[in-house]
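Enquirer: next comes the sequence, and after it the predicted model I'd like to discuss.
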Amino acid sequence: MRERGFTLIELMITIAILAIIVAIALPSYQAQVEKGRRADAVTSLMETAQQLERCFTRTSTYENCVSSPEDSQDGYYTITVADEATSYTVTATAKSDGPQSGDDCSPFTLDDEGNKGHGGSDTDRCWGN
């Protein structure tokens, strides 16, 4: 009669294979999650810039058009606005106690001329292009 079940070596091989898969997949997953959270900064910057432009259309000035600082939509970044009469710069800085605190792309900036800035070296990677 043949007994059914797994031997210890079969179990160890399975665990080793799973460990290798996790070691490869986990960093990739974490990078995708971080990239998804960056969209929070980009979206909030774009929406704040739109508010500033609408206000400028009505009042011919950017000053006092939006309150600053505010949290981004999902709360991963703090949005600040440096506004003057004819120009502005909107900045999204990762919260120091949040999950994006180690993001090398922070801070993100967007100005009245549409120039995009960030703390990283790769604009396409940071801005999600």
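Expert: Cool, got the structure.

Enquirer: going forward, measure contacts between C-alpha atoms and count neighbours the same way
Expert: Will do.

Enquirer: any idea how far the residue sitting nearest the centre point of the chain lies from P107?
Expert: Geometric centre of the chain, nearest residue: R38, 1.5 Å, by C-alpha atoms, centre = their mean. For R38, the distance to P107 (C-alpha to C-alpha, to the nearest Å) stands at 10 Å.

Enquirer: adding another structure so you can compare the two:
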Amino acid sequence: MLKEAGFTLIELMLAIAISAILIAISYPLYSDHQVKAERNRAEIALMQCAVRMEKYFSQHASYRGATFTALHAENVMSGLPYQLQITSATQSHYQLQIIPTGAQKKRDLHCGTLSLSDTNERSVSGDGNVMQCWM
């Protein structure tokens, strides 16, 4: 008697169902990790701009007039799904923000816009808290 080789249709359907369940579980976890990784990269860029703001202050005795060109920071955010803004630059204080754009804006509703001041005060615009959203 010949033994047939191969898979039955039921075995194949079972393998497909198990694969679909694993994908359904793992994709949201991967997506969350990807959002957090992009946010962390943007936080690093924000900190780099803060360092450049302090250097600017040491040279000019003021934050006023600080721009990305003056800070030599035009390419700090290149490749990131965020927009960096100097929202305030006075004689003695500054405020920086990173604002999510594109797909990151739709996926990162928990944290939203992250802000950093000259006193290292950090804030978020989303419903998450600072400890959850900042590294």
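Expert: Yes, it's here. All values derive from a computational prediction rather than experimental measurement.

Enquirer: and the TM-score between these chains?
Expert: Put the two chains on top of each other and the TM-score (TM-score structural alignment, normalised by the length of the first structure) is 0.89; 126 aligned residues with a C-alpha RMSD of 1.8 Å.

Enquirer: picking up where we left off before, does the residue nearest to the centre of the first structure count as helix, strand or coil?
Expert: Assigned by DSSP: H, G, I helix; E, B strand; the rest coil, the conformation of R38 of the first structure is helix.

Enquirer: and L46 of the second structure, what is it in contact with?
Expert: L46 of the second structure makes contact with L84, L96, Q97, I98, L116 under the criterion C-alpha atoms under 8 Å, 6 or more residues apart in numbering.

Enquirer: what number of residues lie near the fourth one?
Expert: Neighbours of I98 of the second structure under the rule other C-alpha atoms under 10 Å: 24.

Enquirer: quick check: which element contains the residue nearest to it when sequence neighbours are not counted?
Expert: Spatial nearest neighbour of I98 of the second structure, chain neighbours left out: L84 (4.5 Å); criterion: C-alpha to C-alpha, 6 or more residues apart in numbering. Element membership of L84 of the second structure [criterion: DSSP states H and E] is strand 82-89.

Enquirer: buried stuff in that strand?
Expert: Neighbour counts over strand 82-89 of the second structure (16 or more other C-alpha atoms under 10 Å) mark Y82, L84, Q85, I86, A89 as buried.

Enquirer: give me the contacts around it.
Expert: Taking C-alpha under 8 Å, 6+ apart as the rule, strand 82-89 of the second structure contacts 42, 46, 63-67, 77, 94-101, 104.
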